[in-house]
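**Q** The following comprises the amino acid sequence and a computationally predicted model.
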Amino acid sequence: MRKKTLIRLACLLLMLSAMALPVYGDTGPKPSVNVTIEGLEGRACWATLLSARSSTGPHSSLWRESERGQWVKNQHILPRYTQLDPEYPAWAAFAEYEEERRDWFFLQEVWDASDGAFAWTYYPPDQFQIALWFPGENAVVLSQTCEQYAFDSYYHLDLSGAELEPGGAVRLPTAARSYDYTKELVSLAVRVVLTVGAELGVAWLFHLRSRGQMALILVVNLLTQGALNLGLNWYAYKNGTMFLFLPYLLMELGVVLAEGGAYLGLMPGGKGRGKQLAAYALAANGLSLALGWVLALFVPGIF
């Protein structure tokens, strides 16, 4: 009977993990670079990211670097915009800048950033410079070298004090990373509180109700759920949430083993209640896994 139960549980876990796998080769969210700009003062502004490489995903420059280190035309790459497109003046300005300088590649993507923000959400370059073009002055503003540091990277540019040179280029001293770590910490704390609360409730149902038992369960869960959620946060920070379920499942199985071992070794009379404590650890973490996944699906901002 016990063997059949384990086989059924294993099959269920495999089915759940398969549900989280993508069917197509290019589905789900991609890394992004998000930029906010301060100090525009109502001026029209267009933006792009100049890349250290000549292509990324579907984005390509009209130029490439040859094996000898020389810049040569990409004969098979066509201009991204025509003179009929509203983006054409910005595209032409960045293309001209690229051809004159030949140090960073313009991948032919531009955004109207006059509202103080833009985002490159599909295959942004790994290493780049943030470039702004101001049509009123025909001036370009460049950041220092930046890079993707998270699955969703955030930067903030402050133009205060920057004097635009008509027809020229101005380089800003830095672009500040602006990832909202406070929000991540709050989300992590909320998840830990909810999952620990759920597991304490399950303990009550398993008649683990004494002050010492509840105190031990609380301490163990704060440690294990804290470590679990830190691991989930780090994974999502670096890789996004698209493929989160499988590592989540594996980490949760590790938590079951750690908690079961802690209860057996530390709870008074634990060795004589092995089946009860093992069943509690499995049930409690099964509930916290389900609760966490429901939160990820319906309240994605909490991850």
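**A** Thanks, I have it.
**Q** Only C-alpha atoms from now on, for both contacts and neighbour counts.
**A** Noted.
**Q** Compute the distance between the closest residue in space to Gly226 that isn't next to it in sequence and Asp85, please.
**A** Closest residue in space to Gly226, ignoring its immediate chain neighbours: Val192 at 6.2 Å, by CA to CA, 6 or more residues apart in numbering. Using CA to CA, to the nearest Å, Val192 is found at 50 Å from Asp85.
**Q** So between those two, which is more surrounded?
**A** More crowded of Val192 and Asp85, by other CA atoms under 10 Å: Val192, with 24 against 10.
**Q** Could you list every helix and strand in contact with the helix or strand encompassing that one?
**A** Secondary structure assignment for Val192, by DSSP states H and E: helix 181-205. Under the contact definition 3 or more CA pairs under 8 Å, 6 or more residues apart in numbering; DSSP states H and E, helix 181-205 sits against helix 211-239, helix 274-298.
**Q** Could I get those in a markdown table, plus columns for distance to Val35 and mean neighbour count?
**A** Shown next, in a markdown table, are those (distance: least, CA to CA, whole Å; neighbours: other CA atoms under 10 Å):
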| stretch | distance to Val35 | mean neighbour count |
| --- | --- | --- |
| helix 211-239 | 17 | 17 |
| helix 274-298 | 25 | 17 |
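**Q** mind giving me JSON lines with those and columns for distance to Asp112?
**A** Shown next, in JSON lines, are the helices and strands packed on helix 181-205 (distance: least, CA to CA, whole Å):
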{"stretch": "helix 211-239", "distance to Asp112": "27"}
{"stretch": "helix 274-298", "distance to Asp112": "32"}
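**Q** Among the ones you listed, which comes closest to Gln148?
**A** Gln148 sits nearest to helix 211-239 of all the helices and strands packed on helix 181-205, at 9.7 Å, using CA to CA.
**Q** Contacts for the helix or strand that that closest one is followed by, please.
**A** With elements assigned by DSSP H and E, the helix or strand that comes after helix 211-239 is helix 245-266. Counting contacts by CA atoms under 8 Å, 6 or more residues apart in numbering, the residues outside helix 245-266 that touch it are 17, 20, 216-217, 220-221, 224-225, 228, 232, 270-271, 273-274, 277-278, 281-282, 285, 289, 293.
**Q** Got another one to weigh against that:
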Amino acid sequence: MVKKRLISLLACFALALAVPFAAFADIGPKPEVTVQTTGLSGDCWVTLLAEETVIGPWHETEKGTVAAVEPEEAPVLDAFDAFEDPDGYHFLQWFDRVQDASPATWSYMAPKHFKILFWFPESGSYAVTEKLDRYAYSAVYRVDFSGFDPAAGEVQTVAAQKNYDYAGEALGLAARFVLTLAVELLIALPFGYLKRQYLRVLLIANLATQLALNLALNLTAYYSGSLAMWVFYPLYELAVFAVEAVVFRLAFKPEAGKGHPVLYAFVANAASYAFGLWLGNVVPALF
């Protein structure tokens, strides 16, 4: 009887978590690279030189043959097109103006391996980094131009540092962890499990599963993007429910006047999942 109920609850939980969505080709976020600068003075443009000659809509053109652009951007395109990289990296027609207060982001299918190339119109010179990797789904690099003189050489090498907001990610993870844990403990109250004899198991199980859940969400978003995180979120929550259902069923004996421990696991996780979806819409910065 218990097995049948558990199977029924699992089926209901899976259906409740299944959020229907239509999948269309080329819809959703794509890998991106953001270039930040500090100490930059004067006009400056930036591009990423890629290992590949074609990435989605981005592609290399024959020398001297470039895409149509605004008249003011034509010299920029010509300058990047004329640059000869000693390692054979390619200019794929993406470029943008960059300033300290206005980073440049290749937001659509950015290359996995690349160099950052800067061009300074006033001196006609370049600055280029060493080979870099898109270490995260939304990678951020910062280049410090303090003391840099564009006129000091035709091509100069600059260093780029990873500048991903790890502190912000950690803060978001901690906030989600505390809030979802609070929801599950609150649900324990009407079930009669928020008592001393149950509290230790309840806290240990919820601390472990909610921490694992939120770490999984963070890692998925870091390596695969926000869309993948929301797709896997219900699957992760289902796994958490299964673990908690087994733990609570073994640790708690159903007593008169108390809800079944598996039912508690179902309601608590369904509530925390719904709360997580709501939180993601209201405070997206936490995800």
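**A** Ah, there it is. Predicted model, so just to flag it, every value in this text is computed and none were measured.
**Q** sorry, back to before: which of the residues in the helix holding Val192 of structure 1 are buried?
**A** 184, 187-188, 191-192, 195-196, 198-200, 202-203 (16 or more other CA atoms under 10 Å).
**Q** and it, which stretch of structure 2?
**A** Using TM-score structural alignment, helix 181-205 of structure 1 corresponds to residues 166-190 of structure 2.
**Q** what's the spacing between that stretch and its chain's center?
**A** Distance of stretch 166-190 of structure 2 from its chain centroid, counting by CA atoms, centre = their mean, to the nearest Å, is 19 Å.
**Q** same check, this time on stretch 46-60 of structure 1
**A** Counting by CA atoms, centre = their mean, stretch 46-60 of structure 1 comes out at 20 Å from the chain centroid.
**Q** Touching that stretch from outside, list them.
**A** Residues outside stretch 46-60 of structure 1 that contact it (CA under 8 Å, 6+ apart) are 61, 63-65, 77, 90, 104-114, 118, 123-134.
**Q** What residues does the most centrally placed residue in structure 1 make contact with?
**A** Note on structure 1: the residue nearest the mean C-alpha position is Phe151, at 3.3 Å, using CA atoms, centre = their mean. Taking CA under 8 Å, 6+ apart as the criterion, Phe151 of structure 1 is in contact with 30-32, 236-240.
**Q** State the distance from the counterpart of it in structure 2 to Ala256 of structure 2.
**A** Here Phe151 of structure 1 is matched to Tyr137 in structure 2, going by TM-score structural alignment. Using CA to CA, one gets 51 Å for the distance from Tyr137 of structure 2 to Ala256 of structure 2.
**Q** Enumerate every residue touching whatever residue of structure 1 lines up with Val98 of structure 2.
**A** Counting by TM-score structural alignment, Val98 of structure 2 corresponds to Ala113 in structure 1. Contacts for Ala113 of structure 1 (CA under 8 Å, 6+ apart) come out as 44-47.
**Q** Next, find the distance separating Ala113 of structure 1 from Leu13 of structure 1.
**A** In terms of CA to CA, Ala113 of structure 1 sits 46 Å off from Leu13 of structure 1.
**Q** do the same with Asp112 of structure 1
**A** For Asp112 of structure 1 relative to Leu13 of structure 1 (CA to CA), the value is 46 Å.
**Q** More neighbours: these two, which one.
**A** Higher neighbour count among Asp112 of structure 1 and Leu13: Asp112, with 18 against 14, using other CA under 10 Å.
**Q** need the contact list for the more buried one.
**A** Residues in contact with Asp112 of structure 1, defined by CA under 8 Å, 6+ apart, are 45-47, 118.
**Q** so the host helix or strand of Leu132 of structure 1 matches what in structure 2?
**A** Assigned by DSSP H and E, Leu132 of structure 1 falls within strand 127-134. Matched against structure 2 by TM-score structural alignment, strand 127-134 of structure 1 falls on residues 113-120.
**Q** What of stretch 281-301 of structure 1?
**A** Mapping stretch 281-301 of structure 1 onto structure 2 (TM-score structural alignment) gives residues 265-285.
**Q** Likewise for stretch 222-237 of structure 1?
**A** So in structure 2, the equivalent range for stretch 222-237 of structure 1 is 207-222, judged by TM-score structural alignment.
**Q** mean distance, the matching stretch to its aligned residues in structure 1?
**A** By mean CA distance after the TM-score superposition for structure 1, the fitted stretch 207-222 of structure 2 averages 0.6 Å away from its aligned residues in structure 1.
**Q** How about the contacts made by the spatially closest residue to Val196 of structure 1 that is not a sequence neighbour?
**A** Using CA to CA, 6+ apart and skipping the chain neighbours, the partner closest in space to Val196 of structure 1 is Asn221 (6.0 Å). With contact taken as CA under 8 Å, 6+ apart, Asn221 of structure 1 is in contact with 196, 199, 259.
**Q** next one: Glu199 of structure 1
**A** By CA under 8 Å, 6+ apart, Glu199 of structure 1 lies in contact with 221, 284-285, 287-288.
**Q** For Ala92 of structure 1, see how far away it is.
**A** Applying CA to CA to Glu199 of structure 1 and Ala92 of structure 1 gives a distance of 60 Å.
**Q** same thing with Glu137 of structure 1?
**A** Taking CA to CA, one finds Glu137 of structure 1 at 15 Å from Ala92 of structure 1.
**Q** Same question for Gly167 of structure 1.
**A** Counting by CA to CA, the gap from Gly167 of structure 1 to Ala92 of structure 1 is 13 Å.
**Q** All good on my end, thank you.
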